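Q: here's a sequence, model it:
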Amino acid sequence: MKKVLLLLADGFEAVEASVFTDVLGWNKWEGDGSTEVVTVGLRNKLTCTWNFTIIPEKTINEIQLDEFDALAIPGGFEEAGFYKDAYSQEFSNVIQHFYTKQKPIASICVASLALGKSGILTGKRATTYNHPTSKRKEQLKNFGAVVQNELIVQEGNIITSSNPGTAFDVAFLLLEKLTSKENTEHVKELMGFSTTKTK
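A: Down below sits the predicted model:
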């Protein structure tokens, strides 16, 4: 079984977290059955961007990082306190562990800034929230990343993306890294994401 650590900061966007639980959950029951997601936070109760409260299955101090095969991090809003957790030393320690072990790390939208803060994007291609009114790309550049004007960037074992609209694609890319392209296409088809057009 491939265990995925879904690392949640206070103020995360629920929709960006749900793609990982859904895609990898569909794989567990309808795909090759090889993936399991564990939700983890810094505390035993978290509030999403728009006051949706959740209880993660574990807190960081209750897990052994070596038991996990991949890391997934959804983005969130500064106004909801996202960066307090995302920029914390505890978050950085988790990110650095997966990077050192060369295990897949998938981030959505501004979650790439947490990767940048941890130091793992120095000199590496990456992207983040890319709306023209946003300064997030400049912030990512200040962390040493080589910022790309692309929706999704894969750099070795690291996936970064540019906005919430990329969320499902990121989750499917992570599934492909953990299983296979064929299995991922099977799960996509079951979920209604098939590129095959019916008449």
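Q: alpha carbons only for contacts and neighbour counts from here, please
A: Will do.
Q: all strands for the protein, in order.
A: Secondary structure of the chain (DSSP state E): strands at 2-8, 35-41, 46-47, 53-54, 58-59, 70-73, 105-107, 125-126, 146-147, 152-155, 158-161.
Q: the structure of the following sequence is requested for comparison with the preceding one:
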Amino acid sequence: MTGDIAEKKILMVVAQKNFRDEEFFEPRDVFEDEGVNITVASNSTDEAEGVLGGRVKPDMSIDDVNIADYDAIVIAGGGGSREYLWKNKKLHEIVREGFDMEKVVAAICISPVVLAKAGILEGKRATVFGDPASIKALKKGGANYEDEEVIVVDNIVTGRDPASAVKFGQTVLETLEKY
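A: Predicted structure coming up:
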């Protein structure tokens, strides 16, 4: 990694409940190992709880995010994404703004659906967790679904599942060095 990666700021978004622990904590560890500044956002600043019992106290509410303050947005997956993030209009707006500003926009597991719903995957290759509802939602958003571990298209990174979490985090950093 280049020396200036430590000056980067990443906004990590988790569902308030049932985020997938590995898809938050493993990329976060990859980012922290490189000295990247991380801010966590969720539906509120109440403690968020992962499927496996991991807990994180969000620094801010999604409603209070100004994407211009960050170099990347990374959305963790897990079943809670469908309930708390898929339909979050403010999050869609943040994703669109980040994409338009050429920030790195990344999501893993079922959270690439948020990117599809935000309208930034039209005609682009992307991956998502292999359940039928997620694949259908990704395609409905115009994405070309591919069953790969991690896919990068320009400033967009999508990851498939918990087993991809470390590679996803590393790929986000590699992409961040280019933007």
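Q: follow-up on the earlier one: mind putting the strands of structure 1 in TSV, distance to residue 170 of structure 1 and mean neighbour count included?
A: Below are these laid out as TSV (distance: least, Cα to Cα, whole Å; neighbours: other Cα atoms under 10 Å):
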stretch	distance to residue 170 of structure 1	mean neighbour count
strand 2-8	13	23
strand 35-41	15	20
strand 46-47	23	20
strand 53-54	22	14
strand 58-59	23	18
strand 70-73	9	26
strand 105-107	7	27
strand 125-126	13	25
strand 146-147	18	18
strand 152-155	8	18
strand 158-161	7	26
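Q: any chance you could map the helices in structure 2?
A: With DSSP state H as the criterion, structure 2 has helices at 21-33, 79-84, 89-100, 112-117, 132-140, 165-176.
Q: compared with structure 1, how much does the fourth one deviate?
A: Compared with structure 1 after fitting, helix 112-117 of structure 2 deviates on average by 0.9 Å (mean Cα distance after the TM-score superposition for structure 1).
Q: and that helix, how far out from the chain middle?
A: 10 Å (Cα atoms, centre = their mean, to the nearest Å).
Q: next one: the fifth one
A: Relative to its parent chain, helix 132-140 of structure 2 has a centroid offset of 17 Å by Cα atoms, centre = their mean.
Q: that helix: which residues count as buried?
A: By 16 or more other Cα atoms under 10 Å, the buried positions in helix 132-140 of structure 2 come out as 134-135, 137-139.
Q: likewise for the first one?
A: Going by neighbour count (16+ other Cα under 10 Å), the buried part of helix 21-33 of structure 2 is 21-28, 30-31.
Q: average gap between that helix and structure 1?
A: Compared with structure 1 after fitting, helix 21-33 of structure 2 has a mean deviation of 1.1 Å; criterion: mean Cα distance after the TM-score superposition for structure 1.
Q: elements contacting that helix?
A: Secondary-structure packing of helix 21-33 of structure 2 (3 or more Cα pairs under 8 Å, 6 or more residues apart in numbering; DSSP states H and E): strand 37-42, helix 165-176.
Q: for these, which one sits closest to residue 128 of structure 2?
A: helix 165-176 (12.1 Å; Cα to Cα).
Q: which helices and strands sit right next to the closest one?
A: Packing partners of helix 165-176 of structure 2 (3+ Cα pairs under 8 Å, 6+ apart): helix 21-33, strand 104-108, strand 150-153, strand 156-159.
Q: residues making contact with that helix?
A: The set of residues external to helix 165-176 of structure 2 that reach it, using Cα atoms under 8 Å, 6 or more residues apart in numbering, is 1, 5, 22-23, 26-28, 30-31, 71-72, 104, 106, 108, 150, 152, 155, 157-159.
Q: okay, that helix sits on what stretch of structure 1?
A: Taken onto structure 1 by TM-score structural alignment, helix 165-176 of structure 2 occupies residues 167-178 there.
Q: so for that stretch, what gets flagged as buried?
A: Applying a neighbour-count criterion of 16+ other Cα under 10 Å, one finds 167-175, 178 buried in stretch 167-178 of structure 1.
Q: contact partners for the residue nearest to the spatial centre of structure 2?
A: In structure 2, the residue lying closest to the centroid (Cα atoms, centre = their mean) is residue 75, at 2.1 Å. Going by Cα under 8 Å, 6+ apart, residue 75 of structure 2 touches 12-14, 106-108, 111.
Q: test my guess that residue 60 of structure 2 contacts residue 45.
A: Yes: the pair residue 60 of structure 2 and residue 45 passes the contact test of Cα atoms under 8 Å, sitting 5.5 Å apart.
Q: skipping adjacent residues, who's closest to the counterpart of residue 25 of structure 1 in structure 2 in space?
A: Matched by TM-score structural alignment, residue 25 of structure 1 corresponds to residue 32 in structure 2. With sequence-adjacent residues excluded and distances taken as Cα to Cα, 6 or more residues apart in numbering, residue 32 of structure 2 is closest to residue 38, at 7.7 Å.
Q: ok, the one you found to residue 50 of structure 2 distance?
A: Separation of residue 38 of structure 2 from residue 50 of structure 2 (Cα to Cα, to the nearest Å): 18 Å.
Q: repeat for residue 89 of structure 2
A: Noted for residue 89 of structure 2: a distance of 22 Å to residue 50 of structure 2, by Cα to Cα.
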